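Undergrad: 3D, please:
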Amino acid sequence: MIAIGLLGPIEIRVDGQAVPVGGPGRRAITAALALERGAVVPVHQLVDSIWPDAPPATAVTKVQGHIWALRRELARAGGCPASGALQTQAPGYRLDAGTARTDLATFTGLTAEAARHPGPDGAATRIGLLQRALELWRGPAFGDVPAPAIQAAAAGLEERRMCALEDLAEALLALRRYDEAVSTMDALVLRQPFRERAWECLMRGHLGGGRPAAALGAYHEIRRLFADELGIVPGQRLRTLAGAIQRDQGR
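TA: Below you'll find the predicted structure:
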């Protein structure tokens, strides 16, 4: 079995043995094929993944060379079954989904399964599934592939990662694991300070943990950030939550 790691620097393993991926061009091709695992990726798309602006006249030949080199490394690690996973199929190439798996596909499956266990009764199951999904991340997706097309895909994956963290925090809140939710969201808002859902989870975590002043402090911080950086006020949900805390504090 070929395992391709996309949630961090590109990795390829065959039956647990690391396979050299090569330079930027080969990493970009690996990323493009793995993103479309099971589907044919046209040659022109692979060319664009390496040279988005002005591909050289020899671009197609260079892509063919990268494919040959990847097959050679796969064959060294796992013989013909491994190299055969990288298939030629007009108008391009295809990574066989039955032979190659990716951490991205595993992440997608775990988060989808978590969503099938809604509400307080499913919170413990969601926590376990989401923690397993988030543990797959070794850093920014495609961290060593600077190609613009691949980085555009990476931005979408990062958004999915942030949503999974927020889903985890909400499940923790449902089980009254307030300090864990606060810790999770503290880290998230430091990285993504304009995520209102994360700030709401953070406020609710402080409130559930008996720290209404800290909850209001979090609200004042996002209100300041929004005013200074965006010229707007926080959304209705945050304003309503802050108002409810202030009324309780005034009693």
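Undergrad: switch to C-alpha atoms for all contacts and neighbour counts from now on
TA: Fine.
Undergrad: who's in contact with the nearest residue to I10 once chain neighbours are set aside?
TA: Here the nearest residue to I10 in space, its sequence neighbours aside, is F142; by CA to CA, 6 or more residues apart in numbering that works out to 6.0 Å. With contacts defined as CA atoms under 8 Å, 6 or more residues apart in numbering, F142 is in contact with L6, L7, G8, P9, I10, A31, I150, Q151, A154.
Undergrad: Serialize the residues you listed to a markdown table and add fields for distance to R211.
TA: Converted to a markdown table, those look like this (distance: CA to CA, whole Å):
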| residue | distance to R211 |
| --- | --- |
| L6 | 39 |
| L7 | 36 |
| G8 | 36 |
| P9 | 40 |
| I10 | 42 |
| A31 | 45 |
| I150 | 43 |
| Q151 | 40 |
| A154 | 37 |
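Undergrad: Closest one of these to G22?
TA: Checking the contacts of F142 against G22 by CA to CA gives I10 as the nearest, at 10.0 Å.
Undergrad: residue contacts, that closest one?
TA: The contact partners of I10, taken as CA under 8 Å, 6+ apart, are I4, V21, R27, A31, F142, G143, D144, V145.
Undergrad: Strands - which of the residues you listed land there?
TA: Counting by DSSP state E, the part of the contacts of I10 found in strands is I4.
Undergrad: Return the member of the contacts of F142 nearest to Q17.
TA: Nearest to Q17, judged by CA to CA, of those is I10 at 14.3 Å.
Undergrad: Any figure for the gap between that closest one and A149?
TA: 15 Å (CA to CA, to the nearest Å).
Undergrad: Next, the structure of the following sequence, for comparison with the previous one:
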Amino acid sequence: MPTTTAPHGRPTVTALTPQEREVLYALGCGLEDAEIADVLALPEHVVSGHLGRVLVKLDLRDRAAAIVHAFDCGLVVPGQGPRRQAAAPGITVRQRTGPAPGPWLRVSVLGPLRAWLAGQPVDVGPVRQQAVLAALALSPDRSVSRQQLLDGVWGMESPGGNVVPVYVYRLRKSLRLGECPESVIRRDRYGYGLVRGVAEVDVACMEVLVTAAGAAERTGDLSEAVRLCDRALELFRGVPLAGLPGPLAELERLRLAERRVALAQRKADWQLRLGRVAEAIAGLSALALEEPLNEPVAVLLMRALQRGGRRAEALAVFDRAGRRLADDLGVAPGELLRRARRAVLRGDDAGAGRGRVGAA
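TA: Next up, the predicted model:
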């Protein structure tokens, strides 16, 4: 019987044994070998063997490519949860491989905080209660103590008392998995956290895609790197954690906004290396409007316009950026921006902002 292949030419997961599919599924959910071994009740060397056979059968080069394949074949869906969704806490991957989907919590912080349980939107309460859930979602691999939650959500306005246990109690009620008495929020001696393997957070999906994009770049597959970076950027739905109070939300808003800009720059740099100049210009022009004081973005846009033979527009970018820097910050353009202008005037494409794009 011939092997079934996907549109990209690689065999689909139908080529795998049930246990190999379970390993790929768990890998796509972000689990390491030791964690996969734990949930499947297998020795770790057996898991490694299954993973090796998955790579061979699916013609994949490494773990990052396997994770991407789990997304591409629909086994795991970024921002929408796995096809075979999780059951109650404590249910292993082996137990939830049946055809009927079970409950699965998804939390999105790359925009206004939103949550879904078993595919249905969930009201997670007032903004400070939402901020507590966001703090747990942003710390998927560790517990968050009561004091850390107080400091991160309330800051200097910390009310003390039992406000954190009260909010956690309300969240547990809101996020209870059907008739199951358990919730997706666990407690241990260190504090609170989301139950591993039950909740999916869009930030984690984004980082998986970014890691895979970096792996594609290292193998020279820039087209794949651009595609994966596009998918990571699509997970952003506006200002991260919009409207949530507290020092933690403010810091994460800044960090994630910078992350998005760095990813957009990285994608544009790859597009230029592929000769997809018009696409790079379109994306960078929109980014420059959003980030008028960001000199590296202006430099990269000047480089793209220079590559596209649009010298006057490249110089106009410099003038516009210079005015905004003077008006808003009272400073002159930096050396990187001035060097890009000199390169454009000389017609020197190689020098037009060839500085390394910040690692994403």
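Undergrad: that older thread, give the aligned equivalent of the residue nearest to I10 of the first structure in the second structure.
TA: Aligned by TM-score structural alignment, F142 of the first structure pairs with L241 of the second structure.
Undergrad: Next, the buried residues of the longest helix along the second structure.
TA: The longest helix of the second structure (DSSP state H) is helix 247-273. Neighbour counts over helix 247-273 of the second structure (16 or more other CA atoms under 10 Å) mark 248-250, 252-253, 256-257, 260-272 as buried.
Undergrad: and if you look at stretch 222-234 of the first structure?
TA: Those would be I222, R223, R224, L225, F226, P234, for stretch 222-234 of the first structure by 16+ other CA under 10 Å.
Undergrad: Alignment lookup: the third one to the second structure.
TA: Spelled out, it's R224 of the first structure. In the second structure, the residue matched to R224 of the first structure (TM-score structural alignment) is R323.
Undergrad: So which bits of the strand or helix carrying its match are buried?
TA: For R323 of the second structure, the element it lies in under DSSP states H and E is helix 311-324. For helix 311-324 of the second structure, the neighbour count (16+ other CA under 10 Å) marks R311, A314, L315, V317, F318, A321, G322, R323, R324 as buried.
Undergrad: Just the residues contacting that helix, thanks.
TA: 292-293, 295, 298, 301-303, 305-306, 332-333, 337, 341, 344.
Undergrad: one more time with 6 Å, if that's ok
TA: Residues from elsewhere that reach helix 311-324 of the second structure (CA atoms under 6 Å, 6 or more residues apart in numbering): M302, L305, P333.
Undergrad: mean shift between that helix and the first structure?
TA: Mean deviation of helix 311-324 of the second structure relative to the first structure after superposition (mean CA distance after the TM-score superposition for the first structure): 1.7 Å.
Undergrad: ok, now stretch 206-217 of the second structure?
TA: Stretch 206-217 of the second structure sits 1.7 Å off on average (mean CA distance after the TM-score superposition for the first structure).
Undergrad: Pull up the aligned stretch in the first structure for that stretch.
TA: The aligned range for stretch 206-217 of the second structure in the first structure is 107-118, by TM-score structural alignment.
Undergrad: Where do the strands of the first structure begin and end?
TA: Under DSSP E, the first structure gives strands at 2-5, 11-14, 17-18, 40-42, 86-89, 92-95, 100-102.
Undergrad: for stretch 38-49 of the first structure, how far is the first residue from the last?
TA: Stretch 38-49 of the first structure has an end-to-end distance of 18 Å (CA to CA).
Undergrad: Could you give me the buried positions within it?
TA: Buried, per 16+ other CA under 10 Å, within stretch 38-49 of the first structure: G38, A39, V40, V41, V43, Q45, L46, V47, D48, S49.
Undergrad: what's the matching residue for the third one over in the second structure?
TA: Think V40 of the first structure. In the second structure, V40 of the first structure lands on S143 (TM-score structural alignment).
Undergrad: Settle this for me: its match is touching G191, isn't it.
TA: Yes: counting by CA atoms under 6 Å, G191 is a contact partner of S143 of the second structure at 5.2 Å.
Undergrad: can you tell me which residues contact the aligned partner of S49 of the first structure in the second structure?
TA: For S49 of the first structure, the aligned residue in the second structure is G152 (criterion: TM-score structural alignment). Residues near G152 of the second structure by CA under 6 Å, 6+ apart: G246, P247, L248.
Undergrad: Against R146 of the second structure, how distant is the residue nearest to the second one when sequence neighbours are not counted?
TA: Excluding its sequence neighbours, the residue lying closest to P247 of the second structure (CA to CA, 6+ apart) is G152, at 5.3 Å. When distance is defined by CA to CA, G152 of the second structure is 10 Å away from R146 of the second structure.
Undergrad: excluding its backbone neighbours, what's nearest the corresponding residue of the first structure for R196 of the second structure?
TA: Residue correspondence to the first structure (TM-score structural alignment): R196 of the second structure is matched to A97. Once flanking residues are discounted, A97 of the first structure sits nearest to G38: 4.7 Å by CA to CA, 6+ apart.
Undergrad: Test my guess that the one you found contacts D96.
TA: Yes: using CA under 6 Å, G38 of the first structure is in contact with D96, at 5.1 Å.
Undergrad: can I get the buried residues of stretch 222-234 of the first structure in a markdown table with distance to W68 of the first structure?
TA: Below are these laid out as a markdown table (distance: CA to CA, whole Å):
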| residue | distance to W68 of the first structure |
| --- | --- |
| I222 | 52 |
| R223 | 55 |
| R224 | 55 |
| L225 | 51 |
| F226 | 51 |
| P234 | 53 |
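Undergrad: where's R26 of the first structure relative to A112 of the first structure, distance?
TA: Distance of R26 of the first structure to A112 of the first structure, given as CA to CA: 31 Å.
Undergrad: Compare those two (neighbour count), which wins?
TA: Shown here are R26 of the first structure and A112; by other CA atoms under 10 Å, R26 has more neighbours (21 against 14).
Undergrad: The more buried one matches what in the second structure?
TA: With TM-score structural alignment as the criterion, R26 of the first structure matches Q129.
Undergrad: What separation do you get for its match and H45 of the second structure?
TA: Taken as CA to CA, the span from Q129 of the second structure to H45 of the second structure is 42 Å.
Undergrad: quick one on the thing from earlier: turn the contacts of helix 311-324 of the second structure into a markdown table, columns for distance to D202 of the second structure.
TA: Conversion of these to a markdown table gives the following (distance: CA to CA, whole Å):
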| residue | distance to D202 of the second structure |
| --- | --- |
| M302 | 32 |
| L305 | 33 |
| P333 | 36 |
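Undergrad: Restricted to helices, list those.
TA: M302, L305.
Undergrad: from the contacts of helix 311-324 of the second structure, which single one is nearest H69 of the second structure?
TA: Of all the contacts of helix 311-324 of the second structure, H69 of the second structure sits closest to L305, with 35.0 Å by CA to CA.
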